[in-house]
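> next input, structure requested:
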Amino acid sequence: MDYQLILNEIAEEIMSLQDKGKVANYIPALENVNPEQFGMSLTLFDGTQYNVGDFNTLFSIQSISKVFTFTLALKFYSTGLYKRIGREPSGNPFNSLVQLEYEHGVPRNPFINAGAINVTDTLMSYYGDSTTASKEIMQFIQDIAGEPSLTHNEIVSTSEMDHGFRNMALANLMKSFNNLDNDVHDVVQTYFRHCAIEMNTKMLSRAMLFLSNHGIDPISGVEYLSEQQAKRVNAVMLTCGHYDASGDFAFHVGLPGKSGVGGGIVAVVPKKMGICVWSPGLNAQGNSLAGTLALELFTSKTGMSIF
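Sure thing, here's the model as predicted:
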């Protein structure tokens, strides 16, 4: 299959959509990102990559980082993690306070904001403090991406902290239900730090390989998760990876995936490849408008939907 030709066709077909979405202006540091950018990368099991567009441009991975923190927490706590975090689709916006209150401080899944904040809390408890947790999360992402130079954008994380009132409210609400162990400020700050990690589509498509290969990185041979645990992460990505648009994404694209408000989307083709697409303009649900269509076109052209 000529993947480069397919990527070139996709880039051509979505060109008219690149300025249709809206950037995440509720995070001031992301507000000035040029929406007319598009990049897409595929990484195969032998390390071969195919790219198109702005694939070398670094962007804020935002909620894509939730896949990586969930992976670490699942590795350390196994099924015990589900005592404090659910695994069902939310059907509500990613920062809903109403649902969290109604469900007594137990986040519906690890990919909504409350769930990811709770996961961050578990990692802080495991590592002992916020500084070590941030360092270990970064080290893990550097390892799976094969990029030791990765870092986070301090301006973005500070901007998020300065305007993170709703996330602080989510954390405080969980604390009030005794479902958060560490200091609320420290947990939210650590959460924003991993959301502000910067990567490009090449790095992210490479980072998803272990999830497309039953938990084992096909290039390095390192086992990051058991086969059962990798299956769980992929299942939650499929059902919960796009917030209240997860059903639409499964319907149109048909791959386990996770979006971020920085405009990135990662996806997994089991036993074949990792994918990342980036376009900063978002749809009403906070997912990349052009990126979502690009992935739909990809599965339509290749027949690689899991369905």
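> from here on, contacts and neighbour counts on C-alpha atoms
Fine.
> mind checking how far residue 207 is from residue 62?
From residue 207 across to residue 62, the span is 15 Å (Cα to Cα, to the nearest Å).
> between these two, who's got more neighbours?
Neighbour count, other Cα atoms under 10 Å: between residue 207 and residue 62, residue 207 has more, with 26 against 23.
> residue contacts, the more buried one?
Contacts were defined as Cα atoms under 8 Å, 6 or more residues apart in numbering; by that measure residue 207 touches 141, 144-146, 274.
> so how many other residues sit close to residue 80?
11.
> give me the distance between the residue lying closest to residue 252 once chain neighbours are set aside and residue 258.
Leaving out its chain neighbours, the residue that sits closest to residue 252 by Cα to Cα, 6 or more residues apart in numbering is residue 296, at 5.8 Å. Residue 296 sits 14 Å away from residue 258, taking Cα to Cα as the criterion.
> could you also give me the structure for this second sequence? I'd like to compare it with the first:
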Amino acid sequence: MMLKRDVDLKAAVEAAWAAAAAHRGEGKVASYIPALARVDPMKFGIAVVTRSGEAIVAGDADEAFSIQSISKVFMLALALNRIQAMLWERVGREPSGSAFNSIVQLEVEKGKPRNPLINAGALAVTDAVIGDGSPDEAVAALLDYLRSAGDDGAVLTDDEVATSESEAGARNRSLAYFLSAFGNLRNPVEDVLSAYFRQCATAMSCRQLARAGLHLAFDGRDPVTERAPITPSRSRRINSLMLTCGHYDNSGDFAFRVGLPGKSGVGGGILAIVPGEASVCVWSPGLNAAGTSLAGAIALEALVERTGWTVFA
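Down below sits the predicted model:
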């Protein structure tokens, strides 16, 4: 996968930002989480980090936002590092075709979530990362991972958002208790939720998140630092799950329009991986009906049109 001949990447990023800028403010912010309901819907940033570590940015690319479900990608990496293939005994690998917080599917399928990127699956993954340790240790492991992968020690949890999520977390509590009832949580429900709400409340900018995802574009090895947080096979599996499951019941449309592995979060961010080339992060808080950034998806579609980046080339 390579850039189209004679493409100026800086110009392509600026064109992608411009193509989506008119859609700022469209969609709906995640109002069910009070702290996210207060975010300015006109914010919009994009960052592309290449093999050399160079960042090409536009808009609000250096403003921190709540990464929310994008954290599931990195927790999945930690869980695979910790318990390896045993994770798949507890979580499936199929697209859900349902909303990210569906309870019906979890009950019908006897407590085994369809994949690790829906909320129920992510709760099981978080439980696996906690293991015999504590919620605090699991959150610290995530922050260490992001700081190391992003070569940036400034990544933090937004405690206000975490508290807000916990206070509005009835649906996630229901999912966690369903998992526990079917024997798919090893730790107390509130311990798992404590770690889960804090992982989702991680605050990062587009520039930071794109940099932290760069190793996923190069088989798990950072091309700048040469650190390898995960093995090549795990990196490829994570990318495949991002492509098929990264946007809930909007995953097929995203693959059709953008053609890259990606993971959205209801904070308005999307992390997209360009294998062998780059990592991309966009952020715009207005969401479509499936919980994916509306303007962000438009920007990514415009970017791949200009660059020729797609896993289907």
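> tell me which of the contacts of residue 207 of structure 1 persist in structure 2.
Shared contacts between this structure and structure 2 among these (both residues aligned by TM-score structural alignment, their matches' Cα atoms under 8 Å) comprise 141, 144-146.
> Serialize the residues you listed to a markdown table and add fields for secondary structure, neighbour count and distance to residue 57 of structure 1.
A markdown table is the format used below for these (DSSP: H, G, I helix; E, B strand; the rest coil; neighbours: other Cα atoms under 10 Å; distance: Cα to Cα, whole Å):
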| residue | secondary structure | neighbour count | distance to residue 57 of structure 1 |
| --- | --- | --- | --- |
| 141 | helix | 23 | 18 |
| 144 | helix | 22 | 19 |
| 145 | helix | 20 | 15 |
| 146 | coil | 16 | 17 |
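> which one of those sits closest to residue 13 of structure 1?
Closest to residue 13 of structure 1 out of those is residue 145 (28.7 Å), distances taken as Cα to Cα.
> can you find the partner of that closest one in structure 2?
In structure 2, the residue equivalent to residue 145 of structure 1 is residue 150, according to TM-score structural alignment.
> from memory that match sits against residue 213, does it?
Yes: look at residue 150 of structure 2 against residue 213 with Cα atoms under 8 Å: they come within range, at 7.3 Å.
> isn't residue 12 of structure 2 right up against residue 305?
No: under the criterion of Cα under 8 Å, residue 12 of structure 2 makes no contact with residue 305, lying 9.1 Å away.
> can you tell me the closest non-neighbouring residue to residue 44 of structure 1?
Distance criterion Cα to Cα, 6+ apart; nearest residue to residue 44 of structure 1, sequence neighbours excluded, is residue 273 at 4.6 Å.
> same deal with residue 38 of structure 2?
residue 31 (8.0 Å).
> in the stretch 1-150 of structure 1, which spans are helices?
If you assign secondary structure with DSSP state H, counting those that start in this stretch, the helices in the stretch 1-150 of structure 1 sit at 3-13, 65-77, 97-102, 113-127, 130-145.
> so for residue 225 of structure 1, which of those sits nearest?
The closest of the helices of the stretch 1-150 of structure 1 to residue 225 of structure 1 is helix 65-77. By Cα to Cα, the value is 6.3 Å.
> how big is the offset of that closest one relative to structure 2?
Once the two models are superposed, helix 65-77 of structure 1 sits on average 0.7 Å from its counterpart in structure 2 (mean Cα distance after the TM-score superposition for structure 1).
> what's around the aligned residue in structure 1 for residue 74 of structure 2, how many residues?
Applying TM-score structural alignment, one finds that residue 74 of structure 2 aligns to residue 68 in structure 1. Using other Cα under 10 Å, residue 68 of structure 1 is surrounded by 20 other residues.
> is it true that residue 68 of structure 1 touches residue 141?
Yes: at 7.1 Å, residue 68 of structure 1 and residue 141 qualify as touching, with contact defined as Cα under 8 Å.
> what count of nearby residues applies to the aligned residue in structure 1 for residue 210 of structure 2?
In structure 1, the residue paired with residue 210 of structure 2 according to TM-score structural alignment is residue 205. Other residues near residue 205 of structure 1 number 25, with proximity taken as other Cα under 10 Å.
> quick one: the strands in the stretch 151-300 of structure 1?
Using DSSP state E, counting those that start in this stretch, the strands of the stretch 151-300 of structure 1 run over residues 198-199, 257-259, 264-269, 273-278.
> so which other helices or strands are in contact with the third one?
Meaning strand 264-269 of structure 1. In terms of contacts (3 or more Cα pairs under 8 Å, 6 or more residues apart in numbering; DSSP states H and E), strand 264-269 of structure 1 is packed against helix 201-207, helix 209-212, strand 257-259, strand 273-278, helix 289-302.
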